[in-house]
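[1] Sharing a sequence plus its predicted fold:
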Amino acid sequence: MTRSQQSAGEAALSTLRRLPRPAWPDVLAAVLVVYVGMISLANPVVTPDIVIGGSTRVGEGVFVALVAVCAVSTLLRRVLPTASVVATCLVCLVHLVCYSSLSFLVVVAGLMAVETTTSRLPRPWAWVLLAGQAAGAAAGTLLVSYRASGLAMEPARAGVIVSVALVFMTAAALAGLLRRRTRERREQVRERLELLWAQRETERRLAVVQERNRIARDVHDLVGHCLSVVAMQAEGARAVLATSPAEAERALAVIGETSRRAVDDVRALVDVLRSDDAVSVPSAAAGAAAPSDRPVADEPGMEQLVGLVAGVREVGTALTLRLTVSAAVPSPVGACVYRVVQEALTNAVSHAPGAAVEVGIEVTGGRLDLMVSNAASDTAVSGLAAATGVADTASADGARRTGLGLVSMSERVHALGGTLTAGALPEGGWRVHAVLPLAGGEA
């Protein structure tokens, strides 16, 4: 057997596995059909007489064949509903042609065919077959009644017989419609559950991505500034080590203090991540606040800005701080201001060493205006890549990566409903401007 034949066989088997299988109600219905057929065949009172030429044994053989076809059709009405209904209708037609009266087999099989038509056949073909079944039932009952009455029957009696047949058909059709509606509702519920499960899985993955971004942003905020200060102090200490040991010693002391502070911040971050690990993803999937909106540790606020400015001044940066506060600043807004100022000062110190830096904060009228600008520096790298912190930075092995400074600041500001702009100044240098509503930190 070739590989193509094996693939075709596997595809056929896969198609057969996907087909619906007979359920236990179908098996019981098939057994009922066989039981009714055997009763009709064994009881001479209800056994129909064959009309076409042939012996009684021939009539019994044809009847057994009809019973078998009805049983198989009933068993497969869930798997092949159209073929099952057509086969049952043909059985009823052969029975009317071959026998003088109706048997219980035809009545039971016909009603099951009507129920299968309305419950399982696709529309509009179900209505076409149902109309044909109604016409066939009316014609069949009239034919059998005329045979029984010697081809003479009053119109009123014929109308009553047809009406009774149609009433039974209507009951079977309504039962099929009710079953179809129940199945469709069950399928709709299953589809909705699958959709909700997929949505929940998507939200879970989104929460994981947001959590990763939050961790990256917090690590960048906590460690990036300290490493920048350490790098600047190390360069200064190396430059003055031979000529001014006292200055070098002071720079090394700043490096030690900054490194210890960075280690403490990283430990606090790891502790909080461990404590939040079990609840961060479920809370986000349940509609709680996004992970990026929650502080990771005890966030610094406006009160720590003075210490931040003093630390930057220690590396030799000429920094001016202007504070105008006429209203209380919520803690989330204060933490956001601290991180934005920290990131902006880190970029200024790293990319424009020696340039004058100015920080201005004004709190008035329910909003906070933050401005961080630095003058041009001869040694600064140029343009947007230098001042925003999104420049490509090369590692020792030549690999290049993209920074997260501006992205981190934008995420923090936008999370509180504020706006942030950053751009080059006409006279050189860079400016970061953020506007934060005070109400954003109270929500």
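    Structure's in. What do you need?
[2] switch to C-alpha atoms for all contacts and neighbour counts from now on
    Noted.
[3] H433 looks like it's in a helix, true?
    No. Under DSSP: H, G, I helix; E, B strand; the rest coil, H433 sits outside any helix and is assigned strand.
[4] Nearest residue to it in space, ignoring adjacent ones along the chain?
    M371 (4.6 Å; CA to CA, 6 or more residues apart in numbering).
[5] dropping in the other structure now:
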Amino acid sequence: MIVVLIGAVSAPTISFAAPAQVVYAIVVAGCSLAVLLRRSRPILALSIMAVLLAVHLLIVARPGLFPGVICLIAAYTTQTQLAGPWRWGVLAGTYVGATVGVAMSPIPGLGEDWRSRGLMIAAVGTALTVAALTGVVRRNARDRYDLAVERARALEAQQASEQRLAAVEERARIAREMHDILGHSLNTIAVQAEGARYALHTDPDRADRALADIGQLSRAAVNEVRDLIDVLRTENDPATTQPTPTLRDLPSLIGTLQRAGTPIRLRIDGEVNDVPGHVGLAAYRIIQESLTNAITHADGAPVVVRTTIDDHSLDVLVSNGRPNHTGTRPGSGHGLIGMRERVLALGGTLDAGPDPATGGWRVTAHLPWSRR
């Protein structure tokens, strides 16, 4: 709209009275359309401007404000819309066209004074340079904005990916904790219940101890599950929970299973207090899961538990003998997966498989840590 108004007030006036005025009206309309197309089709728009300005120079043969404004828009457009070699080539063509236009146009008051005409060419070149530099500044600002938007989108995608990974890790951690807590407690309760059933008529005292152990295990499992739920519900401050189990709790764990009839031998080499809490918890859960698997798949077979504590690592060994019965209940494999996840989180190693020495099953784990 502004370009059309400039064309209307610039000389010559838009009219159909003379051929030159008709051509000028066509030039104004065509250049106005090209200005509208310069963002979507910059090459086509600049080509239309160049052709129409050439027609204006040859037929109208009168300098005016409108051709100068179109040259400034063309110089600005070369820097904002064109890329690579096109940008500078078309700008050079704009300089050449403007120079030829000023040199060939009959400018009133200049006549054959080439010195004044040279100053006019220099002034036009300066105006074109200012327009081009304005386009460069605009293009750089736009590029910086586009880069910022792209980085923001990449950051959002990275954050979304990290949130998904964190959610997956949290679900895996919850599943691992629930499996370790409930799997061990329920399997031990099942063994104790079976033992109490057989001893109910022959050994009432043993049956009473088994039922007491069942009650204790049930309450302990409920408390651990409640603590886990409290942690999950708490967003800021940690919930008040019972202390997490460590290697110091192994005798209590093994004592419960021994009362259920499983012969277990425990040996601890090294200072338990030197083991960091998170490493001790991982070792406790690995031993707990290994003992659960032993009483599930090799009930009645002797079990050996040994921990060796060095300056920077902890080695765990759980080995059970050959089961007294041939049939075994199939496992889901979640326990072994959970043990491997705990070990890998600490940068350690885990090996689980048949033990040729005993004919049973053997689990070994190496859990390192660093002192700072």
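    On my side now, so go ahead. This structure is a prediction, so every number in the text was calculated from the model and none was measured.
[6] Roughly how far does the alignment partner in structure 2 of the residue nearest to H433 of structure 1 sit from A199 of structure 2?
    Mapped onto structure 2 by TM-score structural alignment, M371 of structure 1 lines up with L317. Applying CA to CA, to the nearest Å, the value for L317 of structure 2 to A199 of structure 2 is 32 Å.
[7] Who has more neighbours out of these two?
    The neighbour count for L317 of structure 2 versus A199, taken as other CA atoms under 10 Å, is higher for L317 (20 against 16).
[8] what separates the most centrally placed residue in structure 2 from S116 of structure 2, distance-wise?
    The centre of structure 2 sits closest to Q158, judged by CA atoms, centre = their mean, with a distance of 2.3 Å. Distance of Q158 of structure 2 to S116 of structure 2, computed by CA to CA: 62 Å.
[9] now swap in G255 of structure 2 and tell me
    110 Å.
[10] rewinding a little: for the residue nearest to H433 of structure 1, what are its contacts?
    Residues near M371 of structure 1 by CA atoms under 8 Å, 6 or more residues apart in numbering: 358-361, 431-434.
[11] Narrow those residues to the ones also in contact in structure 2, please.
    Counting by both residues aligned by TM-score structural alignment, their matches' CA atoms under 8 Å, the contacts of M371 of structure 1 that remain in contact in structure 2 are 358-361, 431-434.
[12] okay, now A335 of structure 1: neighbour count?
    For A335 of structure 1, using other CA under 10 Å, the count is 22.
[13] just I121 of structure 2 next, same as before
    With other CA under 10 Å as criterion, I121 of structure 2 counts 20.
[14] who are the neighbours in contact with it?
    With CA under 8 Å, 6+ apart, I121 of structure 2 has these contacts: 98-99, 102-103.
[15] just L291 of structure 2 next, same as before
    Here L291 of structure 2 is in contact with 303, 318 (CA under 8 Å, 6+ apart).
[16] Counterpart of it over in structure 1?
    In structure 1, L291 of structure 2 lands on L345 (TM-score structural alignment).
[17] Matching V35 of structure 2 against structure 1, which residue comes up?
    Match for V35 of structure 2 (TM-score structural alignment): T74.
[18] Who are the contact partners of its match?
    26-27, 29-30, 84, 109, 112.
[19] so where does it fall, helix or strand?
    Per DSSP states H and E, T74 of structure 1 falls inside helix 56-75.
[20] residue ranges for the strands of the stretch 201-350 of structure 1, please.
    319-325 (DSSP state E, counting those that start in this stretch).
[21] dump the residue contacts of A283 of structure 2.
    So A283 of structure 2 contacts 246-247, 316, 367 (CA under 8 Å, 6+ apart).
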